[in-house]
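Colleague: Below are the sequence and a predicted model; questions follow.
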Amino acid sequence: MNRLEGKAVLVTGGSRGIGAAVALRLAEEGADIALTYQHGAERATKVVEQIKAIGRRALAVQADSAVPAALLAAVDETAETFGALDILVNNAGVFPTGPLEEIGPTEIDRTLAVNVRAPFMASQAAVRHMGREGRVISIGSNVAERAVFPGLALYSMSKTALIGMTKGLARELGPRGITVNLVHPGPTDTDSNPAHGPNAAAITGFTALGRYAEAAEIAATVAHLASSDGQYITGAVIAVDGGFTA
């Protein structure tokens, strides 16, 4: 399929896990891909090489999403390199856990900077480059809707903020033909949350389908929203969670 032929995409945090799966799927659909990474240049390079092997242009930009100047520079570099920026996927995130009393201001500030401020500022910068049919897609979390384990208050709060951002931006950008949507993945098999990890059995038990998702299954929904097939979807919060929140 080439539903995204000629489109230019930026995926933040695109060197591994869901971000890498999204970058590869959108490249398979015909898009040129830029991705940001904080650490792990080797992983980012590998994703870039895979995208180029598909026949698409690719770019990796080292940028800490907690640093506004670096994030905004990545947006502008994407648009300059590809001559456009049509699709932004806000994927980069941090996953703080722990008892309420042990969470300090530094951890609070970084979580809100990466999980809330960065998607807002990246969206703000990206839409300056977008024409009609632009897309802003953010990756949230199922725990924004159902925090079944203790120690998730800060993370859940940060991901819940994306619901308000998505709905507000959808209203504001709709007249410009830009859609804005939010995907809430459920348990997904990645290196940070493997399907055979120590807590996997308990986590799986909360899903209706009784299994983890593959990262490619999350990417498939992102691809739909990014394409013309998703042109009438905006302001939506879509759970791809195997029934975790059912």
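Modeller: In hand now; what should we look at?
Colleague: all contacts plus neighbour counts: C-alpha atoms, from now on.
Modeller: Noted.
Colleague: Now do the longest helix anywhere in the chain: which elements does it pack against?
Modeller: In the chain, ranked by residue count with DSSP state H as the criterion, the top helix is helix 153-173. If you count contacts as 3 or more Cα pairs under 8 Å, 6 or more residues apart in numbering; DSSP states H and E, helix 153-173 packs onto helix 105-112, strand 179-185.
Colleague: and of these, who's closest to residue 62?
Modeller: Minimum separation from residue 62 across these (Cα to Cα) falls at helix 105-112, 17.6 Å.
Colleague: Show me which residues of the closest one are buried.
Modeller: Neighbour-count burial for helix 105-112, counted by 16 or more other Cα atoms under 10 Å, picks out 110-112.
Colleague: Check the offset of that helix from the chain's centre.
Modeller: 19 Å (Cα atoms, centre = their mean, to the nearest Å).
Colleague: Show me what it is packed up against.
Modeller: Packing partners of helix 105-112 (3+ Cα pairs under 8 Å, 6+ apart): helix 153-173.
Colleague: what angle do the helix it packs on and strand 179-185 make?
Modeller: For helix 153-173 against strand 179-185, the angle by axes from the mean of the first three to the mean of the last three Cα atoms, to 10 degrees is 160 degrees.
Colleague: roughly how far is helix 153-173 from the heart of the chain?
Modeller: From the chain centre to the centre of helix 153-173 is a distance of 13 Å (Cα atoms, centre = their mean).
Colleague: Likewise for stretch 20-28?
Modeller: Stretch 20-28 sits 12 Å away from the centroid of its parent chain (Cα atoms, centre = their mean).
Colleague: Could you list which residues are in contact with the most centrally placed residue in the chain?
Modeller: The residue lying closest to the centre of the chain (Cα atoms, centre = their mean) is residue 91, at 2.2 Å. Residues near residue 91 by Cα atoms under 8 Å, 6 or more residues apart in numbering: 11-14, 18-19, 138-140.
Colleague: measure it to residue 232 for me?
Modeller: Distance, residue 91 to residue 232, by Cα to Cα, to the nearest Å: 22 Å.
Colleague: Could you do residue 209 as well?
Modeller: From residue 209 to residue 232 the distance is 28 Å (Cα to Cα).
Colleague: who's more crowded, those two?
Modeller: Taking other Cα atoms under 10 Å, residue 209 and residue 232 do not tie; residue 209 has more neighbours (13 against 10).
Colleague: Comparison target below:
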Amino acid sequence: MRVVVVGAKGRMGRETVRAVLNDPELELVGCVDRTLNDVAVSAVLGHESNGVKFSNDLVKTLIDTNADVMVDFTTPATMKANIDKAIELGVRPVVGTTGMTPEEIANWDQACKDRGIGGLIAPNFAIGAILMMRFAQQASRYLPHVEIIEMHHDQKLDAPSGTAIKTLELIAQERQAVQQGHPNEHETIPGSRGGEFDGMRVHSVRLPGYVAHQQVIFGGLGQTLTIRHDSINRESFMPGVVMSCKQVMKYEGLVYGLENLLD
């Protein structure tokens, strides 16, 4: 499978480049970044290009390399146009950037089906994070009072994280909305109680030193339950990225969430 990595100079992009290079079933054929050229090859690969095409032109790279899969770790503003271009060219998008609407996801799903290709948008590629979301969904059947605290590095652009939103959506499938906290509570400092989603509260922390972390806290009579996942480094996302590159070759339509690829 011929893979092009977009956002290759970024922290997630570089990790993805290494993961693709190290997998015998994948072939890295192109790296795209806004400021990427042959001079920057060593900054991404750590050695000479060995036939990998480096460019700041996504469309030209996808065409020239005859790519099967485009892995995108860019920004919300850039990612949407990249997905459109990839699908138009029949290249399967595997996207880790978040910040799209349900309507956009539905439109891309139909576009993929029209082209007869698969695609994936994953709020989180860490297998442990997917298990955290599944366990939280199950727990909400019995402990419906829940709040989420998600913690990321201070360069993350969107809040709450895509993982937090996906967790809230999964929980909402299992429980009825309930009133949490005192009905007459008052925020002395606006925003202190966090964002609200179907009666649940979500809090976003952005600090240097974090990578990606989330805890889902359930409260019941005389007890609490906390389900927590921590990505210590970006390598934790790579097994999910590699698996996704292979799986999108097997189906048609756009899948939202890595959990849909698991048994």
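Modeller: Looks like it came in fine. Keep in mind that this is a model prediction, so the values were computed, not measured.
Colleague: sorry, back to before: between the contacts of residue 91 of structure 1, which sits nearest residue 47 of structure 1?
Modeller: Minimum distance to residue 47 of structure 1 across these is 8.2 Å, recorded for residue 14 (Cα to Cα).
Colleague: That closest one -> structure 2?
Modeller: Aligning on TM-score structural alignment places residue 14 of structure 1 opposite residue 8 in structure 2.
Colleague: any chance you could map the helices in the stretch 151-263 of structure 2?
Modeller: According to DSSP state H, counting those that start in this stretch, the stretch 151-263 of structure 2 carries its helices in the segments 162-172, 238-247.
Colleague: Any chance of JSON lines for the ones you listed, columns distance to residue 86 of structure 2?
Modeller: Shown next, in JSON lines, are those (distance: least, Cα to Cα, whole Å):
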{"stretch": "helix 162-172", "distance to residue 86 of structure 2": "22"}
{"stretch": "helix 238-247", "distance to residue 86 of structure 2": "14"}
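Colleague: Any idea which of those helices gets closest to residue 68 of structure 2?
Modeller: Minimum separation from residue 68 of structure 2 across these (Cα to Cα) falls at helix 238-247, 8.9 Å.
Colleague: So what's the residue count around the match of residue 14 of structure 1?
Modeller: Neighbour tally, residue 8 of structure 2, other Cα under 10 Å: 29.
Colleague: need the contact list for it.
Modeller: Residues near residue 8 of structure 2 by Cα under 8 Å, 6+ apart: 14, 16-17, 31-33, 44, 73.
Colleague: repeat that with 7 Å
Modeller: 14, 17, 31-33, 44 (Cα atoms under 7 Å, 6 or more residues apart in numbering).
Colleague: if I've got this straight, residue 35 of structure 2 is in a strand?
Modeller: No. The assignment for residue 35 of structure 2, made by DSSP: H, G, I helix; E, B strand; the rest coil, is coil rather than a strand.
Colleague: quick one: what's aligned to it in structure 1?
Modeller: Using TM-score structural alignment, residue 35 of structure 2 pairs with residue 39 in structure 1.
Colleague: Its match: what's its closest spatial neighbour, skipping adjacent residues?
Modeller: Leaving out its chain neighbours, the residue that sits closest to residue 39 of structure 1 by Cα to Cα, 6 or more residues apart in numbering is residue 62, at 7.6 Å.
Colleague: Please look at the one you found and residue 38 and confirm they touch.
Modeller: Yes. Between residue 62 of structure 1 and residue 38 there is a contact under Cα atoms under 7 Å: 5.6 Å.
Colleague: before we move on, what SS does residue 47 of structure 2 have?
Modeller: Classification of residue 47 of structure 2 using three-state DSSP returns coil.
Colleague: how near is it to residue 245 of structure 2?
Modeller: Going from residue 47 of structure 2 to residue 245 of structure 2 by Cα to Cα gives 24 Å.
Colleague: For these two, indicate the residue with more neighbours.
Modeller: More crowded of residue 47 of structure 2 and residue 245, by other Cα under 10 Å: residue 245, with 26 against 9.
Colleague: where do the strands sit along structure 1?
Modeller: Assigned by DSSP state E, the strands in structure 1 fall at 8-11, 32-37, 58-62, 87-90, 135-139, 179-185, 188-189, 213-214, 237-240.
Colleague: related to what we said a few turns ago, by neighbours, which of the contacts of residue 91 of structure 1 wins?
Modeller: residue 12 leads those on contacts (other Cα under 10 Å) with 32 neighbours.
Colleague: Now do the contacts for it.
Modeller: So residue 12 of structure 1 contacts 35-36, 89-92 (Cα under 7 Å, 6+ apart).
Colleague: what about the closest residue to residue 11 of structure 2 other than its chain neighbours, how many neighbours?
Modeller: Closest residue in space to residue 11 of structure 2, ignoring its immediate chain neighbours: residue 234 at 7.8 Å, by Cα to Cα, 6+ apart. Per other Cα under 10 Å, the neighbour tally for residue 234 of structure 2 reads 17.
Colleague: cool, residue 154 of structure 2 as well?
Modeller: When counting by other Cα under 10 Å, one arrives at 13 neighbours for residue 154 of structure 2.
Colleague: List the buried residues of stretch 145-165 of structure 2.
Modeller: Going by neighbour count (16+ other Cα under 10 Å), the buried part of stretch 145-165 of structure 2 is 145-152, 159-165.
Colleague: And for stretch 165-176 of structure 1?
Modeller: Neighbour counts using 16+ other Cα under 10 Å place 165-167, 169-170, 173 of stretch 165-176 of structure 1 among the buried residues.
Colleague: Please name the residues that touch the nearest residue to residue 249 of structure 2 once chain neighbours are set aside.
Modeller: Leaving aside its chain neighbours, residue 249 of structure 2 sits nearest to residue 118 (6.3 Å; criterion: Cα to Cα, 6+ apart). Residue 118 of structure 2 is in contact with 92, 112, 248-249, 251-254, counting by Cα under 7 Å, 6+ apart.
Colleague: Could I have the buried ones of those as PyMOL selection syntax?
Modeller: A single PyMOL command selects the buried members of the contacts of residue 118 of structure 2 (16+ other Cα under 10 Å):
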select buried, resi 92+112+248+249+252+253+254
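Colleague: and which of the contacts of residue 118 of structure 2 is nearest residue 136 of structure 2?
Modeller: Closest to residue 136 of structure 2, out of all of these and judged by Cα to Cα, is residue 254, at 24.4 Å.
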